[in-house]
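Asker: need the 3D shape of this:
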Amino acid sequence: MSTSLRAAALAIAVSTTLLAAPEASATNYTLWIHGKNGGGTQRGNYADFSNWGPSTVSAGVNKKAVNWDGRQKISVENFRIRDALDCYCTGTNWCYVAVHSAGNLQIGYALSLHGGSTRSVRNAVPNSSGVCGTTGATQVGWNIKWVDVASGAGGGSELADNGEWATSDPIVGDLTTSTARGMYNHNTTRSKWFYMFAAAKGTAYSGILSGQDDEAVAYHSTGGVSVKGGFCNPGDWFCDGTLTTGTAATSNGKAKWSYHTVSFRDDGENHDHYQNGNWENIVGVVRADVAAYAY
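Answerer: Alright, predicted model coming up:
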């Protein structure tokens, strides 16, 4: 974890300018955005952590579950992410954001395509649909301190390319490597840092996924690399290059997207993609990071 990058992210965050008078009190929140399928979560219910694990577990200050239909296309369901950001990340309120898998596409899409738009400042009191009341003020974009990404699918997965997932789910088309990478400008994060946590305990689909993988997504995606390729841990054979930690390009010169840094590379190959309804594997690594830094 680069403490200097954390400090830089926080310094940038506090520079956001409101266009009208803010709310009287300030609160920090932690938003958790799940990935594909979503475990039958109740959409619009910010207290439903059934996709992740026990809600009693420490997972950041004032944690909220941002539940969306993980079978649907990103563009169709992104309004739910924007509703949550409007609710908890406007006015004097600030957010930490943690995402898993296709949740990476959801927050990236929201920031790139809507993060420069005028938002209504909300009161952090949601109705049954997950929409919060207005305060009458407005601002540009959202107050986000940083984003932690567990096995991010921002670069798509070869499993979608090769039809390994149920094609009846519209989101599978979004998860092909070409579509995910072309969906929005991944370099446009509105200066919000994406801290990437890349897992490498991949076995079942090692012949389909490029380089190191976690059984669902490969390092080119989970490491925030700007091009598709077979990237691995140091010393591994038959790879295009090594996925570096931090912001540096891979060992063969492939750049990461802007404001993307690898905070965790699974050199021991100890973590796979799946949280198993109990904050496990790479989600567990991110949960511990969020518990330590989101306060």
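
Asker: CA atoms for contacts and neighbours, from now on please.
Answerer: Noted.

Asker: got the contact list for residue 110?
Answerer: 78, 81-82 (Cα atoms under 8 Å, 6 or more residues apart in numbering).

Asker: strands - which of the residues you listed land there?
Answerer: Among the contacts of residue 110, no residue falls in strands (DSSP state E).

Asker: export those residues to a markdown table and tack on distance to residue 122?
Answerer: Formatted as a markdown table, those follow (distance: Cα to Cα, whole Å):
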| residue | distance to residue 122 |
| --- | --- |
| 78 | 18 |
| 81 | 14 |
| 82 | 12 |
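
Asker: with neighbour count and distance to residue 109 added, can I get those residues in TSV?
Answerer: Listed next are these as TSV, based on neighbours: other Cα atoms under 10 Å; distance: Cα to Cα, whole Å:
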residue	neighbour count	distance to residue 109
78	19	8
81	23	10
82	22	10
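
Asker: now the second one, please; I'll put the structures next to each other:
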Amino acid sequence: MKLLRTFMALCLFALTASAANPAAATNYSLWINGRTGGGAIGNYNSWSYWGLGTINAGVNKKSVNWDGRSSIASQSGLIRNALDCFCTGNNWCYIATHSAGDLMMGYVLANYGGSARMKKNAVPNASGVCRNAGGGAQAGWNIKWVLSAAGSGGGSELADYGAWTTSEPLVQDVKTSTARAMYNHNATHNIWFYMYAGASGGPGSFLLPGQDDGVEAYHSAGGISGSSGRSLCNPRDWFCNDLTLGVAPNEGGSTKWAYHSVSFRDDREVYGHFTEASWSGIVSVMLGTMVNYAR
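Answerer: Reported below is the predicted structural model:
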């Protein structure tokens, strides 16, 4: 009888402890590609856009692939699927974006960041969709922060001047006037975007104002507000206003969008735009942050 009472007491303790301590949260690191795409859509372990999939790229890394050619609106459902899968319920996400992936993430947050999202089980099917986990819905997603390397939230003058094929829907979206008017860039639902701006330049730099990585000028990569791009540079350039670090206004008075902060400015002018399928360019700097802080 004494043994039975002891057993029942242990069972009651276990049930009470389970009720007091819900399932532990799992953190995920989501990587959202830019123009051209490359990874298999729906396969969160397909890393061909970025480089070797075996490297450390943050805790429980997932590659959120979209085609990198179609319009932001038409492809945004793929990003919402991933956020629903891994960033609801008890789970939280760190997010890294590159190039048009920044425009994509900004669009998704501005338009859906406060919407009702069903809590999912973080077990995707072949299409990258997860089943409901129970517990109903929540408002928006559990996102710790967003990192943006060579962000295109402000668009690129290369699209304005037809440096890429104009029949591509994404090219239409990344024109500076279109990208800046596409959604409310200040509406991040209190989620911070930390910007990484490269400045190595490239063949198309003569079309880009101020410092640039060969595709994105500092006005876009730095998350600068306004209806059009402006010329911003590194401090050693005497003939151009400085892009400031953090959230401070830039030299000359231009400001960043709300919840946008410049984490890295390429003062040495060595980091370019492209990943080269080897985690290269400005993405390599962002990768270091994900490795060290996405845990």
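
Asker: tell me how many other residues crowd the closest residue to residue 27 of the second structure other than its chain neighbours.
Answerer: With sequence-adjacent residues excluded and distances taken as Cα to Cα, 6 or more residues apart in numbering, residue 27 of the second structure is closest to residue 92, at 4.8 Å. Look at residue 92 of the second structure: counted by other Cα atoms under 10 Å, it has 20 neighbours.

Asker: how near is residue 92 of the second structure to residue 156 of the second structure?
Answerer: Residue 92 of the second structure sits 31 Å away from residue 156 of the second structure when distances are taken as Cα to Cα, to the nearest Å.

Asker: now the strands for the stretch 51-200 of the second structure?
Answerer: Secondary structure of the stretch 51-200 of the second structure (DSSP state E, counting those that start in this stretch): strands located at 61-64, 92-98, 116-120, 132-139, 143-149, 193-197.

Asker: give the aligned range of the shortest one in the first structure.
Answerer: Yep, that's strand 61-64 of the second structure we're talking about. The alignment of strand 61-64 of the second structure onto the first structure (TM-score structural alignment) covers residues 63-66.

Asker: what do you get for the second one?
Answerer: Counting by TM-score structural alignment, strand 92-98 of the second structure lines up with residues 94-100 of the first structure.

Asker: relative to residue 73 of the first structure, how far out is residue 198 of the first structure?
Answerer: For residue 198 of the first structure, the distance to residue 73 of the first structure - Cα to Cα - is 24 Å.

Asker: now residue 161 of the first structure
Answerer: 16 Å.

Asker: what's the neighbour count on residue 117 of the first structure?
Answerer: Neighbour count of residue 117 of the first structure, defined by other Cα under 10 Å: 12.

Asker: what residue of the second structure takes the place of it?
Answerer: Taking TM-score structural alignment, residue 117 of the first structure has residue 115 as its aligned residue in the second structure.

Asker: residues in contact with its match?
Answerer: Counted by Cα under 8 Å, 6+ apart, residue 115 of the second structure has contacts 139-140.

Asker: do residue 84 of the second structure as well
Answerer: Contacts of residue 84 of the second structure by Cα under 8 Å, 6+ apart are 117-120, 130, 141.

Asker: can you check residue 140 of the second structure too?
Answerer: For residue 140 of the second structure, the contacting residues are 112-117, by Cα under 8 Å, 6+ apart.

Asker: of those, which are reproduced in the first structure?
Answerer: Retained in the first structure: 112-117, out of the contacts of residue 140 of the second structure (criterion both residues aligned by TM-score structural alignment, their matches' Cα atoms under 8 Å).

Asker: report the mean deviation for the longest helix along the first structure after fitting onto the second structure.
Answerer: Longest helix in the first structure by number of residues, with DSSP state H as the criterion: helix 74-88. Compared with the second structure after fitting, helix 74-88 of the first structure deviates on average by 0.2 Å (mean Cα distance after the TM-score superposition for the first structure).

Asker: tell me the buried residues in that helix?
Answerer: Residues of helix 74-88 of the first structure classed as buried: 74, 77-78, 80-88 (neighbour count, 16 or more other Cα atoms under 10 Å).

Asker: need those residues in JSON lines with distance to residue 280 of the first structure, can you?
Answerer: Listed next are the buried residues of helix 74-88 of the first structure as JSON lines, based on distance: Cα to Cα, whole Å:
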{"residue": "74", "distance to residue 280 of the first structure": "25"}
{"residue": "77", "distance to residue 280 of the first structure": "26"}
{"residue": "78", "distance to residue 280 of the first structure": "26"}
{"residue": "80", "distance to residue 280 of the first structure": "25"}
{"residue": "81", "distance to residue 280 of the first structure": "23"}
{"residue": "82", "distance to residue 280 of the first structure": "27"}
{"residue": "83", "distance to residue 280 of the first structure": "28"}
{"residue": "84", "distance to residue 280 of the first structure": "25"}
{"residue": "85", "distance to residue 280 of the first structure": "26"}
{"residue": "86", "distance to residue 280 of the first structure": "29"}
{"residue": "87", "distance to residue 280 of the first structure": "28"}
{"residue": "88", "distance to residue 280 of the first structure": "26"}
